[in-house]
Structure formats: C-alpha cells, structure tokens
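Peer 1: Can you look at this prediction? I've put the sequence above it.
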Amino acid sequence: MIKVRVPATSANMGPGFDSIGIALSLYNTFTFEEIPRGVEIISYDERFNNEDNLVYLSMIKTMEKVGHKVGGIRITIESEIPVSRGLGSSAACIIGGVLGANELADSPLTKDEILKIATNIEGHPDNVAPALFGGLVTSIMEGKEILHNQISVAKGLEFVALIPDLTLSTSRARSVLPKKIKYEDAVFNVSRVALMISALSNGDFQLLKYGLQDRLHQPYRSKLIPDFNMIMDICIENDSLGTFLSGAGPTVMALTNDFDGDFTNRLQKKLNNLRNKWTIKELKIDQQGSVIFHGD
C-alpha cells in the first residue's frame, strides 16, 4: 500500500500570473492498493468515484509512460482541499496520481520528469510545481521543458484563506480575461513581481500591500465573486499585510504576521454580514511538498 500526501497550492500569487505559486498546509491524501482486477475509487463525493477521476487518469497516463501495468487498483482519497476554490485541488489530484503510479512502478521517474508529466496533464506548472516541491516556486514553460526555481521566504508570515461557499471553474475564470493587455499594465505587473519577491525574501512584509497588486487577471475575475471589493477593504481595514485572489478564485488570500492572533476573529465578524458564507483557514507555508508513505 502506498500513501501520497499533497499540499494545497495558491497560484497566480499577486502579480505572478501563471508563473508563481506557493504550497500551503492543507492536504489531500491518496492511498493506492493493487487488487486482482478492476478499479475501485473511494472518496468523500460519489461524483468522483469512477474512471473519470483525475487521480486515476493521471495514474494511468503515467503508467503508460513508464510501461507498467497493474491487474487492478483501489484508490482512496482523503480530501481537505476544497474543489474549484482556487486552492489547487486539481493539481493535488494530478500530482497524487503521477506519484502513486511512479511508486507502484518502483520509482523510475525523477522529480523533474514527474513535473513534466503533471504539467502536460494540467496544462501549466504554476500549481503542480509547488504541490510537488513545496514552498514558493516560480516556473515557466520553455518549449517542451519546464524550468522552475524555489524562492526563500522569510519567517513570520501566515496565509489566511477566505473560502466562500461557491465554486468558480477555471474555464469560466479564463473566459473573462482579455485577449490583449496594455503595455502599462504589463510594466505594472513586472515591477510588482520584483517587489513582491524581494519583500518575501528579505522579510520587508510591509511592502507586500504594493507588491501583491495585479492588473492581469484580478480586475476581471473579481467581478465573478460577490462582495470581492468589500472583502479586500475588510482585510486592509484589519491590518492585512496584503491580499490577492488565490488561483482563479473564488478564494481570497490575506497575508498577516503570524503573531497577530486576533486577525481571524476580526475578519470573521465582518464576513458574517456578507451574502455568502465565508470559511476562514489559517495556513502556513508547506516546505516539504508531496510526501510518500509506504505500508499501513
């Protein structure tokens, strides 16, 4: 029996559209067991208990790649990462399936090869890279190659995820983006990316309220999220270091000093007055990335 634990991820971090993501302390755990024949998938939601399951599809694609076959498979999914909320649930399933298949085949793949397979399935590396490696990761596609690099983050940050009781598909979030952007908006984002990375690395967290600003996707996607601007104002009024739309949304991520223990309580009182229910989760940066366990 093989278990794979994969962290949640928050991609498109601030101005880092399609290029920067971070792994966070919220997890999905996937258990893989060989059985004589057939496919059994056990999860929290019966909609996913079939052969269209992304974990299973990712596993099969990986096995085809390495030339390994099994008689049958049982996959058990324990999920903490909410689906279609901008926290990398799809990336977690893909990485879980690829790693599970690699372990069943006696680990022929390197981590870079695993990343390449996962990126081919996902379409882009900004979620799967931090899900695999952990920490803050910048990644690009250069032809057929995936280039990535981990960025050190100074200690003292907490990520507060504001998760609404509504979903937003990536395809819908993509559909509202413009085909072209203004030159000044490109310059705006490039300069903010540089400021964000330097502030995170050096611990100059007071600069994050500027460094996390974005003009490439957040102004367009925010219109799909009820009370988005009000939530951003609430975070600022309660001394958030900075806020950004997590992934394609609808989760909003607020950063705070990890010694500000009352931040969540202040936020929750304000969020209770909004039309949707918002759940708050206090998260840390996950530095391990995906972890594999063998045996019971």
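Peer 2: Nice, I can see it.
Peer 1: make it CA atoms for all contacts and neighbour counts henceforth
Peer 2: OK.
Peer 1: where's the closest residue to residue 153 other than its chain neighbours relative to residue 222, distance?
Peer 2: Of all residues not flanking residue 153 in the chain, residue 201 sits nearest, at 4.7 Å (C-alpha to C-alpha, 6 or more residues apart in numbering). Distance from residue 201 to residue 222, counting by C-alpha to C-alpha, to the nearest Å: 28 Å.
Peer 1: take a look at this one as well, against the first:
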Amino acid sequence: MHKYTIKVPSSTSNIGPGFDVLGLGLKLFLTVHVTVHDDERPTTIEYTDKTPKGSVSLDLEENLITKTALYLARSYGTTLPNGLELVVDNDIPLGRGLGSSGTAIVAGVMLANVACGLNLPKERLLDYCIMVEGHPDNVAASLLGGFVGSYLNEKATSLPKMKWGAENTIKQENIPYKTSACIKMKWSKAVKVVVVIPKFELATSLARSVLPQQYSRSDVVFNLQRVTVLTHALGEDVPNPEVIHEAMQDRIHQYYRRKLIPGLPEILALKPGFMDGFIGACMSGAGPTVLILATENFEAIGKKIQEIFMNTKDENGKGIDSFVKVLDVFEDGAVVINEDN
C-alpha cells in the first residue's frame, strides 16, 4: 500500500476585461488523498463533510474528477486500476466562479497521469483539460499556477467531439497537441485577492446565455486597450490603483451579467478612495463571487462589500448573504505529493 496527494489550486478568471483570456491561481484548494491498496478492491471516491452529501456524484463514470481521469486513461488504451481509495477534501465552493469544475478536471488528469503511469508533461495534460472544459483560462491557472494569459489555437476549433464512458473510443493521437498557448505573467506581491462569495450558485451556462453574439468595434477596442495595460500594471512592485482600476473596466461580459447578481452594479461602480487599499472590483469568472484587488484593509473591504450585498434585495425582498476569503496568489500550480513515510 502507498499514498499520495493531488493538490489543485482554485482559480479566478477574466479579472475585468480579460474575458476567456486571463486566469489566476489562488490559495484555496481541492485536495485528493489517494490510497493505493495492494488488493483488487473496486476503486472508490468519497468526499469529506466540507462537500454537502448528494451535491457530487460518487459514480466513477459521473464524478467529474474520475470521469476525466477515465477519459484520459482510455485514450491511451488503459483505465484506472482497481484498489484506489480516493478521498476528496474540497475548500472551493461549487458554482460560485472560483473554478470548481476546472479544479476537478485538473485533478482528474493528474490522477490518471500518476495512477496509470502515463508520465505526461503538463503541456499535454492541458490539452485534455481543454477537451473537457472548452476554454483554457481556469484550467491553465489551476494546472500551472500564477497569473496566466492564454488563447486557443486555430486547431482547437476542430477538436474531435468529446464522449464520456464506454462511448469514448478516441485515441490520444487524435487529440491535437498544443491546442492553446499559455504564458505566466508577473503578479505584484503587494496585491491580495479578496473574494466575497454570495450564498447562491450561478450556472456558467446561464451566465454565458445572456451574452450577445456580436459586439461593436468600439467595445472590443475598449477591452483590448485595458487588458493590455492591466497585465503589466498588475505586475508592478508598487501598483498604481488608478491605472489598475481603469484597466479593470469591461464592456464584453459584466454589463450583460449584472442583472444576474443583485448588488453587482453598485460594487463595480466603486473607485479607489472608497477605502484605503482598494484597487478595483470585478466578477470572479462567471460569478456570483465578486473579486476585489487590494493592498491593505483586506477584511474591512470584504466586510463593506458584504454590506452592499446585504443591503441589496433579491426577488424575494431579502438581502444577499455572503462570506469573505482573503487569498494570496498560488504560483506553483497543481502538484502530486508522495505521502509514503
């Protein structure tokens, strides 16, 4: 018997104007504790009590971690071995815009890579993550860590249709190599992330459904200008709040999604000077979590954002309850740790 642990950081994406481009790995983790037994007992997966019972399937063909692992394994003509006991300890809230599905996908490819002895580099694992997720921003940040910019290559527009389970007959040679390009950028050590997480879920599919199919040239140029400045401004040792705040403005997705999150318009309207240390605010991914960039007064800023949520009434006339986490950027990405003594 031996043991190892797979540790995958959560992620946020977009950071204002970087829609489907920017991702950021955060020190909030999904951890899979793997025990490899010497007998042929069936492989199982279970969750600690941090994950509500019934919220995640324990069927290996339905659970996102294990079915991703099986997808990768089967493309190499193998499968997950018997004798695996998987215990998932997940600190990442589900469906809140912190990359919970992306972390599960990354955990799945890491699991297959180790359990099946594939020894694939992260660059190749990212191809499989994109096959499952469809876009690289969150999975790249969780797999590689840090502040990541990415794009899909043209070959990604003609990826083979993905199938789960026994219908998955795809071979690894049919999955294009280097379906995306990713680059890690500098993130200022002075900037922390404050996430304010409303106590309701927002499906990414719904958040995407409200976006238009076409945009004006002026709106596209507006975002291009700002994302170019933002990627450099966030790496400065002494960040400029005014520059970063303006560079976090967006006309591609947040305007259209604001009606899905009560209180979001008021939060996005906040400017430097609102509180000492406040730099800017944006949706985290597709929401409903709000991401705040700050250099000081982290807890106090988070509390003020909570008050805005609570003072905004939902369709039932109730305030929006939420909780706060102050997070550092995690630069290392997904790791496998040998737990044998």
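Peer 2: That came through, no problem. The model shown is predicted, which means the values in this text are computed figures rather than measured ones.
Peer 1: residues touching the counterpart of residue 211 of structure 1 in structure 2, list them.
Peer 2: By TM-score structural alignment, residue 211 of structure 1 lines up with residue 247 in structure 2. Residues near residue 247 of structure 2 by C-alpha atoms under 8 Å, 6 or more residues apart in numbering: 16, 17, 225, 226, 227, 229, 230.
Peer 1: So what does residue 128 of structure 1 match up with in structure 2?
Peer 2: Using TM-score structural alignment, residue 128 of structure 1 pairs with residue 139 in structure 2.
Peer 1: Neighbours of that match, how many?
Peer 2: The local packing of residue 139 of structure 2 (other C-alpha atoms under 10 Å) involves 34 other residues.
Peer 1: Same question for residue 42 of structure 2.
Peer 2: 11.
Peer 1: who's in contact with the closest residue to it other than its chain neighbours?
Peer 2: Closest residue in space to residue 42 of structure 2, ignoring its immediate chain neighbours: residue 82 at 5.1 Å, by C-alpha to C-alpha, 6+ apart. Counting by C-alpha under 8 Å, 6+ apart, residue 82 of structure 2 touches 39, 40, 41, 42, 43.
Peer 1: In TSV: the contacts of residue 247 of structure 2, plus neighbour count.
Peer 2: Formatted as TSV, the contacts of residue 247 of structure 2 follow (neighbours: other C-alpha atoms under 10 Å):
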residue	neighbour count
16	29
17	26
225	12
226	21
227	25
229	16
230	22
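Peer 1: Out of those residues, which sit inside helices?
Peer 2: Among those, the members found in helices (DSSP state H) are 225, 226, 227, 229, 230.
Peer 1: picking that back up, and the residue nearest to residue 42 of structure 2, how far from residue 43 of structure 2?
Peer 2: 5 Å.
Peer 1: quick one: contacts for the alignment partner in structure 1 of residue 198 of structure 2?
Peer 2: Here residue 198 of structure 2 is matched to residue 164 in structure 1, going by TM-score structural alignment. Residue 164 of structure 1 sits next to 85, 250, 251, 276, 277, 278, 279 when contact means C-alpha under 8 Å, 6+ apart.
Peer 1: Of these, which is the nearest to residue 293 of structure 1?
Peer 2: Nearest to residue 293 of structure 1 among the contacts of residue 164 of structure 1 is residue 85, at 27.4 Å by C-alpha to C-alpha.
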